[in-house]
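**Student:** What follows is a protein structure lacking sequence information:
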């Protein structure tokens, strides 16, 4: 009898499925409509906006957060951007396309687009993440953008992803919005060489996060002086972000 009660208590402690009142679901429906996204499964999009801190705090099933959708969305986004560049920039070399794609599919760019679309207003966060400004944190916004793309792909297919990007991302590429972000490292190297100040060196000082969402922290040094520190989802991106911070510091 005592063992039976323990089993029942264990069952009651099992994580629950994410549930949302109809009024709150309607909020997401209106939001998707406002950005001209047709959908069939609203639950996928709600999951795309569900941060792990919310899942942990509400004891919801671990995989109901947006991390798996982020993993998928990252791959879908890279493919969609690669295809756009391949079709529209016939004179661009493989190396140039790689650099431009990296400047688009990086944390600062994706976070900026997500912020412009007010994605942060719809993220489900735990209280701790909310209090520390998570709703406007660039890394979180970039992750949500990728999760959203993953949800859109699963719900409506690749053509809907292309349509969404045609409305909100491709025009920015055509307008040159990312051209100044292509290679901060080269800009910094040219500046240092021009001024004859010495040699610069990049150091990866930290790796964090799960394997599918790894984050790297890089520092850039000029001789014995640290010029900048940056974070990215690859070592190269982290170095680019560190170089960007260094350029901002030197400009000031």
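**Tutor:** In hand now; what should we look at? The model shown is predicted, which means the values in this text are computed figures rather than measured ones.
**Student:** okay, CA-based contacts and neighbour counts for the rest of this
**Tutor:** Will do.
**Student:** could you point out the longest helix in the protein?
**Tutor:** Longest helix of the chain, by residue count under DSSP state H: helix 67-88.
**Student:** buried residues in the next helix or strand after that one?
**Tutor:** Heading C-terminal from helix 67-88, the first helix or strand you meet, by DSSP states H and E, is helix 94-104. Of the residues in helix 94-104, 97, 100, 101, 102, 103, 104 count as buried by neighbour count, 16 or more other CA atoms under 10 Å.
**Student:** So what touches helix 94-104?
**Tutor:** Helix 94-104 is contacted by residues 78, 81-82, 85-86, 109-110, 178-179, 181-183, 237 when judged by CA atoms under 8 Å, 6 or more residues apart in numbering.
**Student:** ok, and here's another one to check against it:
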């Protein structure tokens, strides 16, 4: 079904506002179709399948960004990822982008305030990611996701989430004016399945060794061990 001229303009304005470019605006338009609309309008596709796809792309982009940019152990990365891709985090971004104004809802959902429901807004965010991935490929979708995920990660850290190495360095430097010294005790196993043993030296005190599947994670675990002694 061909889009009306006014709808095309609204969608084009949205693309310009958030810095994306669709080859087919029909893909983007479907991302705004809530299931309540298809319950009332025969033949109209909703955004649930796009949401399913977009959720996976969002998760992949976010996980890769956290892995490549943070030294935190897996548990920390999982907590940060959960926070920045949550409904609570995505809904305000949707409002900022003007997604609430472009949603296509059924009459009942419209009357019940669906346009401002966090779950519907977050689902639409994911559907847009899915639509953009289908329309323009992974790299384009990745750039769009990072445009709001990077600030969200930084905001999470500004609220007090710091990796263990950073926390240890701040505490130890404040006390001694020196930096912790990390020592790789051993590295064993084949290239595809290595095990690292690391300890950290704080003056004449040694914490560890601890074992992990990457040097970065082992250093984080050693730092946590030393932090526990401070606390």
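**Tutor:** On my side now, so go ahead. Because the structure is a prediction, the values reported are computed rather than measured.
**Student:** ok, back up a step: format the buried residues of helix 94-104 of structure 1 as TSV; extra columns: distance to residue 218 of structure 1.
**Tutor:** Shown next, in TSV, are the buried residues of helix 94-104 of structure 1 (distance: CA to CA, whole Å):
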residue	distance to residue 218 of structure 1
97	24
100	21
101	20
102	17
103	17
104	19
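**Student:** Quickly check the contacts of helix 94-104 of structure 1 for the two that are furthest apart.
**Tutor:** Pairwise distances across the contacts of helix 94-104 of structure 1 peak at 21.6 Å for 86 and 237 (criterion: CA to CA).
**Student:** that older thread, run through the neighbouring helices and strands of the longest helix of structure 1.
**Tutor:** Helix 67-88 of structure 1 sits against helix 94-104, helix 138-156, with contacts defined as 3 or more CA pairs under 8 Å, 6 or more residues apart in numbering; DSSP states H and E.
**Student:** What's residue 155 of structure 2 aligned with over in structure 1?
**Tutor:** Aligning on TM-score structural alignment places residue 155 of structure 2 opposite residue 175 in structure 1.
**Student:** Same check on residue 25 of structure 2?
**Tutor:** Using TM-score structural alignment, residue 25 of structure 2 lines up with residue 42 in structure 1.
**Student:** And the buried residues of helix 94-104 of structure 1, which is closest to residue 228 of structure 1?
**Tutor:** Of all these, residue 228 of structure 1 sits closest to residue 103, with 18.3 Å by CA to CA.
**Student:** Can you tell me what that closest one aligns to in structure 2?
**Tutor:** Checking TM-score structural alignment: residue 103 of structure 1 goes with residue 83.
**Student:** tell me the SS of the closest residue to residue 165 of structure 2 other than its chain neighbours?
**Tutor:** By the measure of CA to CA, 6 or more residues apart in numbering, the closest residue to residue 165 of structure 2 outside its immediate chain neighbours is residue 223, 5.4 Å from it. Counting by DSSP: H, G, I helix; E, B strand; the rest coil, the backbone at residue 223 of structure 2 sits in helix.
**Student:** What are the buried residues along stretch 24-41 of structure 1?
**Tutor:** 28, 29, 31, 37, 39.
**Student:** And for the first one, nearest residue in space, chain neighbours not counted?
**Tutor:** Setting aside the residues directly before and after it, residue 28 of structure 1 is nearest to residue 46 in space (CA to CA, 6+ apart), at 7.2 Å.
**Student:** surely the one you found meets residue 29?
**Tutor:** No - with contact defined as CA atoms under 8 Å, residue 46 of structure 1 does not reach residue 29; the gap is 9.6 Å.
**Student:** separation between the residue nearest in space to the middle of structure 1 and residue 67 of structure 1?
**Tutor:** In structure 1, the centroid-proximal residue (CA atoms, centre = their mean) is residue 142; its distance is 2.3 Å. Per CA to CA, to the nearest Å, residue 142 of structure 1 is found 12 Å from residue 67 of structure 1.
**Student:** Just give me the match in structure 2 for residue 119 of structure 1.
**Tutor:** Counting by TM-score structural alignment, residue 119 of structure 1 corresponds to residue 99 in structure 2.
**Student:** can you pull the contacts of the closest residue in space to its match that isn't next to it in sequence?
**Tutor:** The shortest distance from residue 99 of structure 2 to any non-neighbouring residue, by CA to CA, 6+ apart, is to residue 121 (7.2 Å). By CA under 8 Å, 6+ apart, the contact set of residue 121 of structure 2 is 90, 91, 94, 95, 99, 100, 115.
**Student:** Then residue 212 of structure 2?
**Tutor:** 195, 196, 197, 218.
**Student:** I'd like those residues laid out as CSV, including distance to residue 37 of structure 2 and neighbour count.
**Tutor:** Below are the contacts of residue 212 of structure 2 laid out as CSV (distance: CA to CA, whole Å; neighbours: other CA atoms under 10 Å):
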residue, distance to residue 37 of structure 2, neighbour count
195, 53, 17
196, 54, 21
197, 57, 21
218, 51, 27
